[in-house]
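Undergrad: here is a sequence with its predicted model. Questions after.
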Amino acid sequence: MGQAPVVYGQSDRPPRGDYSRAQDDYTCAQDYAAYTEADHDTYRRLYARQKALLPGLASQAFIDALPSLGVEDRIPRFEDINQRLRQATGWEIVAVPGLIPEVPFFSLLANRKFPVTDWIRKPEEFDYVVEPDIFHDLFGHVPLLFNPVIADYVQRYGQGGLKAERLGACEMLSRLYWYTIEFGLIREQGEIRAYGAGILSSSGELQHAVTSPLPQRLPLSLERTMRTRYKIDTYQQTYFVIDDFQQLFDMTEGDFTPVYAALRGLPELAADARD
């Protein structure tokens, strides 16, 4: 029992999370009794701040789905969310101690299980936390798993990830996840709105992504997205915009093998490369 911690990117401190609790698939039980009143208060304040920012910036589909998380004033129990989520789309959330390797991650998604980090940031990290915590995962990701089209897209992404790993193309596919599920924008009634979890769970990036004149916002293109590197320590300088969620599902319907082969012959693009 127990797994090794996982590190993505560069950091000057070891990964957080007790990986000794992790099973072979990196999941663990949500240790609900371990949350302190300070932890619950941090969650409550984060939730209240982000919820207040959503109108006019977040996708209406996300706003409509947010109440499905349940309680707002304390960290929810995963089993309570799962009762509603399984009924809505056949998904469930599972606890993990932190970041997990690509293959277990893809495998969970392919089986309609979404990994949620079960620890929460410290009060001094209220505005920024290096690694995804329970607030980012729950508030940012889980509401749209109640949307049938997004639910199917995320499962299809997991299935594609397992194939990409065999083809040595995980980096290209990870960029698609980054620029859609984490930092995607959508056009609703002629206006730009956010649906990516990394945007929706960040007070600063939510406003930057939707209203700032600084970043470029490009129509989502599979090839352009897979060629574009990204930054994990600053606001994004490039965002990709979809017209509707069905576009994501349709885009992943084909075989990516020839796409990967074609892109290997092209140079990568910097995160701030301008079109």
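TA: Structure received. Numbering: from 1, shown residues only.

Undergrad: C-alpha only now, for contacts and for neighbours.
TA: Will do.

Undergrad: what ranges does the stretch 51-200 of the chain have for its helices?
TA: Taking DSSP state H, counting those that start in this stretch, the helices of the stretch 51-200 of the chain run over residues 60-65, 78-89, 102-110, 134-135, 148-167, 170-177, 197-200.

Undergrad: for the fourth one, packing partners?
TA: Put plainly, it is helix 134-135. helix 37-53 (3 or more C-alpha pairs under 8 Å, 6 or more residues apart in numbering; DSSP states H and E).

Undergrad: try this one next to it:
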Amino acid sequence: MNAPQTALHGWAAGEAGRPANPDWTIPQRWESYTPKEHATWATLYRRQMALLPGRACEAFIDGMRRLPIEADRIPNFEQLSEVLMRSTGWQVVAVPGLVPDEVFFDHLAHRRFPAGQFIRRADQLDYLQEPDVFHDVFGHVPMLMHPVMADFIQAYGVGGLRAQRLGALEMLARVYWYTVEFGLVREQGALRIFGAGIVSSAAESVFCLASSSPHRIGFDLPRVMRTRYRIDDFQQTYFVLDRLDDLLRLAEIDFAPLYQQVAALPALAPDAVLPDDAIITRGDSHHHRARPPQPA
């Protein structure tokens, strides 16, 4: 029997996925989720919450504790927004899936986090091509309770609109990828996860910290802006912040001169190691050597 076809959502579905609202927001329609969809959330939630103690950073654990995110049901965006607004001025808005870059940046610049309204099928627990409500809410929203992350992501939205005008979006996207999505941070003498792409993935939650395959390198902004990333597999390199507060410094930097500096240098492969890297652990790349090569 053939596997079910994966339906695309939002911008990934082309014109068929475009909603009526120009900001791409839609009603969440929480009451329309089926028992099967809530059960999928419950399976994902319980699996991650069993894995993350001792792996996720304290800011993530604290955000989960303070938000109305429960094991047995998909969260209600209005309830999440009530708590977020009181704490950091953010709200969660429902979108059909991926949205155009300028829409995404505008939402972030105004402290609105666009979360996919749909949830993956039960046969897609381990991998989904698009971000769904589990990735967006479980992965991202707890960190929005942390003042530093709340300010950084707003600054990223403002910076994204500027980067589009400067033709530098690819470089800025790498910063988001290696921090907000796949970032690690030092905490209490160990490495901890804060990136949403990791905390929402059972396999990568273990791989990023325990595997001997990936490199773990101290965060350096120009270095990160040059480094390509994997969208088809685990990351080959994880960049490590000394503390989450370092994100505030990134939010205050004028990126325009950096874009010019980095644009004059070659892009780096996802597994590159440079002589002046602050190497925390140098990987042996055994995982990716066993996989088909990534397209150029």
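TA: Arrived safely, thanks for sending. Since the model is a prediction, treat every value here as computed from it, not as a measurement.

Undergrad: before we move on, the earlier item: and the helices of the stretch 51-200 of the first structure: which comes nearest residue 247 of the first structure?
TA: Of all the helices of the stretch 51-200 of the first structure, the one in closest proximity to residue 247 of the first structure, counting by C-alpha to C-alpha, is helix 148-167 (9.5 Å).

Undergrad: can you give me the buried ones in that closest one?
TA: For helix 148-167 of the first structure, the neighbour count (16 or more other C-alpha atoms under 10 Å) marks 149-164 as buried.

Undergrad: just checking, residue 175 of the second structure touches residue 224?
TA: Yes. The criterion here is C-alpha atoms under 8 Å, and residue 175 of the second structure meets it with residue 224 at 6.1 Å.

Undergrad: which parts of the first structure are strands?
TA: Secondary structure of the first structure (DSSP state E): strands located at 92-96, 113-117, 185-188, 191-194, 216-219, 238-242.

Undergrad: tell me, how many residues neighbour residue 274 of the first structure?
TA: Residue 274 of the first structure has 12 neighbours, counted by other C-alpha atoms under 10 Å.

Undergrad: one more: residue 78 of the second structure?
TA: Residues contacting residue 78 of the second structure under the criterion other C-alpha under 10 Å number 15.

Undergrad: can you give me the neighbour number for the closest residue in space to it that isn't next to it in sequence?
TA: The shortest distance from residue 78 of the second structure to any residue that is not its chain neighbour, by C-alpha to C-alpha, 6 or more residues apart in numbering, is 7.4 Å, and that residue is residue 92. Applying other C-alpha under 10 Å, we find 24 residues neighbouring residue 92 of the second structure.

Undergrad: so what's residue 82 of the first structure closest to, chain neighbours aside?
TA: residue 92 (5.2 Å).

Undergrad: looks like that neighbour contacts residue 108 (just checking).
TA: No. Contact criterion C-alpha under 8 Å: residue 92 of the first structure and residue 108 do not qualify, at 10.0 Å.

Undergrad: what is in contact with these two at once?
TA: residue 114 (C-alpha atoms under 8 Å, 6 or more residues apart in numbering).

Undergrad: stretch 41-50 of the second structure aligns to what range in the first structure?
TA: Taking TM-score structural alignment as the measure, the first structure aligns residues 43-52 with stretch 41-50 of the second structure.

Undergrad: average distance between the matching stretch and the second structure?
TA: Stretch 43-52 of the first structure differs from its equivalent in the second structure by a mean of 0.6 Å after superposition (mean C-alpha distance after the TM-score superposition for the first structure).

Undergrad: pull out the buried residues from that stretch.
TA: Buried-residue list, stretch 43-52 of the first structure, by 16+ other C-alpha under 10 Å: 43-44, 46-47, 50-51.

Undergrad: quick one, what contacts the spatially most central residue of the first structure?
TA: Centroid-nearest residue in the first structure, with C-alpha atoms, centre = their mean: residue 182, separated by 4.2 Å. Contacts for residue 182 of the first structure (C-alpha under 8 Å, 6+ apart) come out as 196-199.

Undergrad: and residue 24 of the second structure, how many neighbours?
TA: So residue 24 of the second structure, with other C-alpha under 10 Å, has 23 neighbours.

Undergrad: map it onto the first structure.
TA: By TM-score structural alignment, residue 24 of the second structure lines up with residue 26 in the first structure.

Undergrad: I am finished for the moment; much appreciated.
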